[in-house]
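Asker: sequence first, predicted coordinates after that:
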Amino acid sequence: MRVLMVSWEYPPVVVGGLGRHVHELARELTAAGHEVVVLSRRPTGSDAGTHPTVDEQLDGIRVLRAAEDPAHLEFERDMIGWTLAMGHAMVRAALTRLADWRPDVVHAHDWLVAHPAIALADVLDAPLVATLHATEAGRHAGWLSAPLNRQVHSVEWWLAHRADTVITCSRSMRDEVATLFDLDPEPIAVVHNGITPRNWRVGAEQVAAVRARYAADGAPLLLYFGRLEYEKGVQDLLAALPRIRRRHPGTRLVVAGAGTQQEFLVAEARRHRVRRSVTFTGHLPDAELAALLAAAAAVVLPSRYEPFGIVALEAAAAGAPLVASTAGGLGEVVRNGLTGLSFAPGDVPGLAGAVGVVLDDPAAAARRARAARSRLGTDFGWTAVAADTAAVYARTPHGGPVDLERPKIPTGNVFGPPDAP
């Protein structure tokens, strides 16, 4: 099949996990014999003078990267205006450079490319598949309080209803999308994210150096790595740390990553009187992260909202014992008692108890870690992910253009009773 994949990030422009997902999916689809064109963008804040539109072949994939338009728009200050301009640039780049090439399917990745993906599916007369990697309501615990939240939600609704097939990365996300956008869950396809094999092996000297740096006295070392955003639940891990340290004195925590909530989390560490026991490292190079993973007694993922949980797969690939909440896809990725230990999102005593079980019995934790790693090749390999995605393409009906009414925006918490405070 000929596939036009539309994504607002694609390496080297990477914001989160979506860019890597699209990259690996495109590579595997190409390896399987499909013809893939990726339509993406140039870096934020650039223009046609510094970063012109490019049309290149990489790993057998045709990558068309649209230059930013001249208008002075900033993602941080005017997200919707910037997103619309990005979509306009993508549409112009595709229509002026694809010539006679026509896709058998257009695949949109998330709401930021809804406008160009819908426009191109209409103009090029191709079925539209949309992967919803997360939702605005989910990221904000069910609330759509601000105008921006409601704007994003309405674009997600539009993409979900215009798409001929919707894909989600987990069963929990399928249920969330169906509930939020009033869709029948049955036709929504569930295709898990994949894990890219990488060399996590490190020498004993590197592990010893990490332990000397973060836990020189031989005390247990816990690790969180990922984005520092409220929905990731790091504040719950900080709240649980005093309980963990009472049961296992001296336990230290390393928080690796960056995000908008770093100052809040530092303040939370002070409030819980564990600031000296927590190290915030910022984003770490792979080599340093690999050494931390090898040294950690447990990787703790306390997410309150998690569509899938790719970090859990990366920790499993490194052989690290896992303690994770059951939020969203994490409940499917981590099998409680078999490949890790789980607790309910926001349950601070449950979190502390699960970590305590790991620290009490390292041998059992290591057995669970080995079981987690053994699942990766069969359940989360990119070859299988690409085959499942191609199967979705093949069975997607061609509904054609459709004009939709503006959706009604919920006034309360969309995951709770209408009169929730």
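Answerer: Looks like it came in fine.
Asker: please make it C-alpha for all contacts and neighbour counts, starting now.
Answerer: Fine.
Asker: how many other residues sit next to Lys192?
Answerer: Careful, residue 192 is His and not Lys. The local packing of His192 (other Cα atoms under 10 Å) involves 26 other residues.
Asker: repeat that for Leu183.
Answerer: A total of 18 residues lie near Leu183 under the criterion other Cα under 10 Å.
Asker: gap between it and Ala371?
Answerer: 36 Å (Cα to Cα, to the nearest Å).
Asker: also His192?
Answerer: Using Cα to Cα, His192 is found at 19 Å from Ala371.
Asker: for Ala290, same thing?
Answerer: Distance from Ala290 to Ala371, by Cα to Cα: 19 Å.
Asker: cool, Ser46 as well?
Answerer: Counting by Cα to Cα, the gap from Ser46 to Ala371 is 46 Å.
Asker: pretty sure Gln206 is touching Ala291, no?
Answerer: Yes: in terms of Cα atoms under 8 Å, Gln206 counts as a neighbour of Ala291; the distance is 6.1 Å.
Asker: then this one, side by side with the first:
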Amino acid sequence: MRMLRILLLTWEYPPRIVGELAFAVRDLSEGLRKLGVETIIVTLADSPVALGVEDKGIGNSGIGSLQIIRVGNPVGTHIHILTWAMTLMTEFERVSAEVYYRLNGNIDLVDAHEWLCVTAALNLKDSLNLPFVFSIHSTEAQRSLGSKGPLSQAIKSIEAIGFGEASRVIVGSQEKKIHLISDYGVPPEKIDIADAFRAEEVFRIYASVTGNIKEPGLPRG
């Protein structure tokens, strides 16, 4: 008997803070731990001294846990954000695969936050047969104010691939759901709203994907 175990991919997690994503993922992961979920975060290290594994230990339920694996980009110099993102994701994939095999394949799903983590999640989905959940906090269409430039178009294409390949797409509001339907053509039935990414609501979305967990804090059968 074990709890739901997830891989969560994010390029921001404290102490690396670029925007609100870092705090949203931190609060979500802490909330999932309290619900008994075994959460393994793969994220970018804020500096070379931050590389490695941080174990947050057992949650209040006595069965959840939170582990943070911080990695660096294997390529040191970049001329473009896309090369930076793609090379970083190769390291995310490598570390995630190591975790998967160390745990004898006992990973229930991968949750990728934002477009930067899509390629890693897709490769893990295809090579390890892991369900893929795509969590969207903001989109390129919103950030770029509708730019038609090549960089924005490339990022939008990555987002669109993620929307198409994901089992579920999670957003934090009804407004964001409407945006994905109207601007990206995502089927409404594929989008779940987890208000402000509250852990209890995200947990139930994970449950609908895995089909194994019915209520927070209950071990798998």
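Answerer: Yep, that arrived. Quick caveat: nothing in here was measured; it's all calculated off a predicted structure.
Asker: can you pull the TM-score for these?
Answerer: With the length set by TM-score structural alignment, normalised by the length of structure 2, the two chains reach a TM-score of 0.83; 199 aligned residues with a Cα RMSD of 1.9 Å.
Asker: ok, back up a step: more neighbours, Ser46 and Ala371 of structure 1?
Answerer: Ala371 (17 against 14).
Asker: now for that one, which secondary structure element holds it?
Answerer: Element membership for Ala371 of structure 1 (DSSP states H and E) is helix 362-379.
Asker: onto which residues of structure 2 does that helix map?
Answerer: Alignment note (TM-score structural alignment): helix 362-379 of structure 1 is unmatched in structure 2.
Asker: would you map the helices across the stretch 51-200 of structure 1?
Answerer: When assigned using DSSP state H, counting those that start in this stretch, the helices of the stretch 51-200 of structure 1 occupy the ranges 79-97, 114-124, 136-139, 147-162, 171-181.
Asker: neighbours of the residue opposite His153 of structure 1 in structure 2 once aligned, how many?
Answerer: Matched by TM-score structural alignment, His153 of structure 1 corresponds to Lys156 in structure 2. Neighbour count for Lys156 of structure 2, taken as other Cα under 10 Å: 18.
Asker: thought Lys156 of structure 2 was touching Ala141?
Answerer: Yes: counting by Cα under 8 Å, Ala141 is a contact partner of Lys156 of structure 2 at 7.1 Å.
Asker: what range in structure 2 matches the strand or helix carrying Glu268 of structure 1?
Answerer: Using DSSP H and E, Glu268 of structure 1 sits in helix 262-271. On structure 2, no counterpart of helix 262-271 of structure 1 exists by TM-score structural alignment.
Asker: so Ala112 of structure 2 touches Trp11, yeah?
Answerer: No: here Ala112 of structure 2 lies out of contact with Trp11, judged by Cα under 8 Å, at a distance of 9.5 Å.
Asker: for Glu205 of structure 1, which three-state class applies?
Answerer: Secondary structure state of Glu205 of structure 1, per DSSP: H, G, I helix; E, B strand; the rest coil, is helix.
Asker: trace it over to structure 2, please.
Answerer: Counting by TM-score structural alignment, Glu205 of structure 1 lines up with no residue in structure 2.
Asker: pull the number of nearby residues for Glu205 of structure 1.
Answerer: Neighbours of Glu205 of structure 1 (other Cα under 10 Å): 10.
Asker: how close does it sit to Ala352 of structure 1?
Answerer: From Glu205 of structure 1 to Ala352 of structure 1 the distance is 30 Å (Cα to Cα).
Asker: next one: Ser46 of structure 1
Answerer: Distance of Ser46 of structure 1 to Ala352 of structure 1, given as Cα to Cα: 46 Å.
Asker: quick one, what contacts Ala160 of structure 2?
Answerer: Neighbour list for Ala160 of structure 2: Tyr184 [criterion: Cα atoms under 8 Å, 6 or more residues apart in numbering].
Asker: mind running it again at 10 Å?
Answerer: Neighbouring residues of Ala160 of structure 2 by Cα atoms under 10 Å, 6 or more residues apart in numbering: 115, 118, 154, 180, 184-186.
Asker: alright, I will stop here.
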